[in-house]
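make a model of this:
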Amino acid sequence: MTIALDAETVQNEVSADTAAAKTAQATIDAAELTSKATALRELIRANANQTEADRKVTQPVIDALDEAGLFKLAQPRRLGGYELPIRDFVEITSIIAQGDASAGWVATLTNVCAWIVGTFPDQAQRDVWGDDENARVCGVVAPTSTTEWAEGGLRVTGKWGFASGSLHAQWAVLGIPVIDENGAQIDQGLALIPLSDLSIEDTWYVAGMRGSGSNTLVADDVFVPAHRILSVSRGINGDYPTEHTEEALYRSAMVPVLALVLAGPLVGAAQAALDLVLGSLAKGKGISYTFYERASDSGSTQINIAEAAILVDSAYLHLYRAADAIDAAAAEGVYPSRLERARSRMDTGYIARLTRQAVDLLLSVQGAGSFAEVSPLQRIWRDLNTGSRHAVINPSISAEAFGRELLGLSEQVTPLV
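Down below sits the predicted model:
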């Protein structure tokens, strides 16, 4: 007996098969990329001091990450990337940060800016990767610029601070006010601009995350065509102009993605601190001015190590729960409610608190020697305390935003939910 299938049914089955094949391939790629990131940890760690001294990730590390494909986690598969779910994204960048938080931060910001480009129209995506699938993107969402209306687009002038990874990028997504032909602001946007149209001011002199090279980008009357301008207000509500609506990754909720990925390097840094202290204790480190020849025999050490370890574990649990929620909603084609999105911000802020508490405990276990310049712990401490103060992470604002949603209050304290 022959069963005739209508065209819509056939197309749906083909689409389902294609989606399943892409999911299977992404799983294979994620496992391979995770292994590559793990294998590179020692190289990254060995270059960490030089990265800090240079105030940018060393070229050997950039080359190794590039060769391993670790700048392509969120780049569309059809344009040479891996298009991994957010869960795999944060796991891999946390592993990179175990070697060096600055390297993990640069990898994170480069990859999430690639995700942003994946929500732009196809023409904009091909502007970036059509001729060079290895092109890297940096970005700053804050609209610290002015714009003038021009036929077919906008002319942009401004300065954007804290552009992490800009020293290794070829493109940037930068916050701008969107205006109409009368000069009235009608929206906030992100302009996609080649680095060749920008200059970089050397402004990144900081206590921590020194190697992120988060300098200031400058535009002087740069024309940006309309297809390379993304509406932030529409993006916050899940309305993206990409024509490739079958790609689940680029249906992910904007603010939860932009916030949560920043937690990956924080968790990786805290894990690195835990591993360092456990390694020191295993070598028989003592406690000065006590009868403990081995600190590991002390009940206080045992309690503090246990507490630090469970804090790091808790940070991972929040990280992965939030990432899984983002991925599940995107796969189902359902945009999360404002309450669910606010919870992702809460998770991010809470991870910052958990990781800072864990590292503070570990510093107490290790003692004053932690602050010697030769100790990696003091660099991790500075990096973590700097990175976790990013404005989008802010634990108090994140808690306030989540609390307002829990209480059903209509007004929010931030548009970034």
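
contacts, neighbours, all on C-alpha from now
Noted.

need the contact list for residue 126.
Counting by CA atoms under 8 Å, 6 or more residues apart in numbering, residue 126 makes contact with residue 79.

give me the distance between it and residue 76.
Here residue 126 is placed at a distance of 10 Å from residue 76 (CA to CA, to the nearest Å).

one more, for comparison:
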Amino acid sequence: MTRKALEQVEALSEQIAATAPDSEALGRLSDESVALIRQAGVMRMLQPAEFGGAAAHPRDFAETVMVVASNCGSAGWVCGVGGVHPWEMALMDPRLQQEVWGENPETWIASPYAPQGIATPVDGGYRLRGRWNFSSGTDHCDWIFLGAVLGDADGAPADPRGTLHVVLPRRDYVVVEDTWDVIGLCGTGSKDIIVEDAFVPDYRTVDAAAMADGGRAAQVGRDETVYRLPFWSMFPLGITAAVIGIAEGALAVHLAYQRERTPMTGTRIIDDPYTMSAISEAAAEIAASRAQLLDGISRLYDLADVGTPITFADRAVTRRNQIRSAWRAVGAVDAIFARSGGNAVRRDNPIQRFWRDAHTGLQHAIHTPGLTYHATALTTMGIEPRPAQRIMI
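Below you'll find the predicted structure:
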């Protein structure tokens, strides 16, 4: 059952690919693209069963995102980011879940989680204000997760280390038009969000730290395995799956193009051992990236499934490998793009869009290697990383 969406996406691949130019031109997913994603059920894979979701294995979710992204990078990105939000919503207060999905279980939820707002405690909740960047797919969403730091009585940041995830309905925030003018992932419509002064009741908030280690499920009475996984293992999964899917799309376009290509040297590409070797090496790197990403989340799932605690070391290794898989896949895209000839830069050649999308996806904060690599190396040496080195793990 949980692989139904994957099968649907595979069946709709050509139609999804056909929407990519329109989404790029619009600066958001086209209505047809959104309809296809809804038809396949991608956004409901990690939604709880009581609201019609699949509570799927995260491996199946990642593979589905990869297929979408291999046809349209922007659509895959929105699925990878937005598709994780139902997972976190399943760990929120049941009153909030009912508000979001009670009347329409197809409702999409946006983000971002970066703590770019200030939440000041008041009776019954918080007053929220701020401006956030990069709200992917936000035009198609009716609710949003936002990150915020705690504020003092004057509304100034009180403790940058104390952060919340807060949830707002569309009426309480503004999507700022014309704030997504970019060179890649253009169709994601990752626009800015402004909140002037919104009241957020307590039950629509959660301490970000409570999500980090997978312990939230026990607190809210969830026993499904997928909800016992750590936030910083699940959220990066969808994003990196999109990047790897984009790399797979670039490879497929490249292979189709090189099959019949004869450059000015007069030697057919299929008879050029140097180029063919480079293609095989790039394909192997992309395949390794896929395998490493899926292996990491599957290992964590297996631990959670049998009730074995997921340690910081487990999380760190998974994050390290997830980051490396993204960089490896994009490096492979560079290798094949460099061998695609001058026609690769033409706007009507989809490989240039995959190349731009891949590099833009790599720019996401969760793909920054420094701190995570450092913390993982320390952990494998038996040295406890400092708090600042444990960010996003």
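
mutual contacts of residue 126 and residue 76 of structure 1, please.
Going by CA under 8 Å, 6+ apart, no residue sits against residue 126 of structure 1 while also sitting against residue 76.

strands of the stretch 51-200 of structure 1, residue ranges please.
Taking DSSP state E, counting those that start in this stretch as the criterion, the stretch 51-200 of structure 1 contains strands spanning 137-140, 145-150, 153-163, 171-179, 185-194, 199-201.

and if you look at the stretch 301-417 of structure 1?
According to DSSP E, counting those that start in this stretch, the stretch 301-417 of structure 1 contains no strands.

helices of that one, residue ranges please.
If DSSP state H, counting those that start in this stretch is used as the criterion, the helices of the stretch 301-417 of structure 1 fall at 338-366, 376-387, 395-406.

skipping its backbone neighbours, what lies nearest the residue most central in space within structure 2 in space?
Compute the mean C-alpha point of structure 2, and by CA atoms, centre = their mean the closest residue is residue 239, 2.7 Å away. Take residue 239 of structure 2 and drop its neighbours on the chain: the residue closest to it by CA to CA, 6 or more residues apart in numbering is residue 80, 5.1 Å away.

now residue 360 of structure 1: closest residue in space that isn't a chain neighbour?
Nearest residue to residue 360 of structure 1 in three dimensions, chain neighbours excluded: residue 381, at 8.0 Å (CA to CA, 6+ apart).

which position in structure 1 pairs with residue 192 of structure 2?
Alignment note (TM-score structural alignment): residue 192 of structure 2 maps to residue 216 of structure 1.

its match contacts residue 165, correct?
No - under the criterion of CA atoms under 8 Å, residue 216 of structure 1 lies out of contact with residue 165, with a separation of 10.8 Å.

between those two, which has more neighbouring residues?
Under the criterion of other CA atoms under 10 Å, the comparison of residue 216 of structure 1 against residue 165 puts residue 165 first, with 27 against 19.

corresponding residue for the more buried one in structure 2?
Aligned partner of residue 165 of structure 1 by TM-score structural alignment: residue 137.

also residue 58 of structure 1?
Using TM-score structural alignment to pair residues, one finds that residue 58 of structure 1 aligns to residue 30 in structure 2.

that match and residue 19 touch, don't they?
Yes - between residue 30 of structure 2 and residue 19 there is a contact at 7.0 Å, judged by CA under 8 Å.

in structure 2, what residue corresponds to residue 409 of structure 1?
With TM-score structural alignment as the criterion, residue 409 of structure 1 pairs with residue 383.

how many other residues sit next to its match?
Once other CA under 10 Å is used to define contacts, residue 383 of structure 2 is seen to have 11 neighbours.

what do you get for residue 265 of structure 2?
A count of neighbours around residue 265 of structure 2, defined by other CA under 10 Å, yields 7.

before we move on, what about the one 3 residues further on?
The number of residues packed around residue 268 of structure 2, counting by other CA under 10 Å, is 14.

look up the closest residue to it, ignoring the ones flanking it.
Residue nearest to residue 268 of structure 2 in three dimensions, not counting chain neighbours: residue 262, with 4.3 Å by CA to CA, 6+ apart.

which one in structure 2 is aligned with residue 33 of structure 1?
For residue 33 of structure 1, the aligned position in structure 2 is occupied by residue 5, per TM-score structural alignment.

how close does its match get to residue 230 of structure 2?
Distance of residue 5 of structure 2 to residue 230 of structure 2, given as CA to CA: 23 Å.

please apply the same query to residue 355 of structure 2.
31 Å.

same check on residue 263 of structure 2?
In this view, residue 263 of structure 2 and residue 230 of structure 2 are 50 Å apart by CA to CA.
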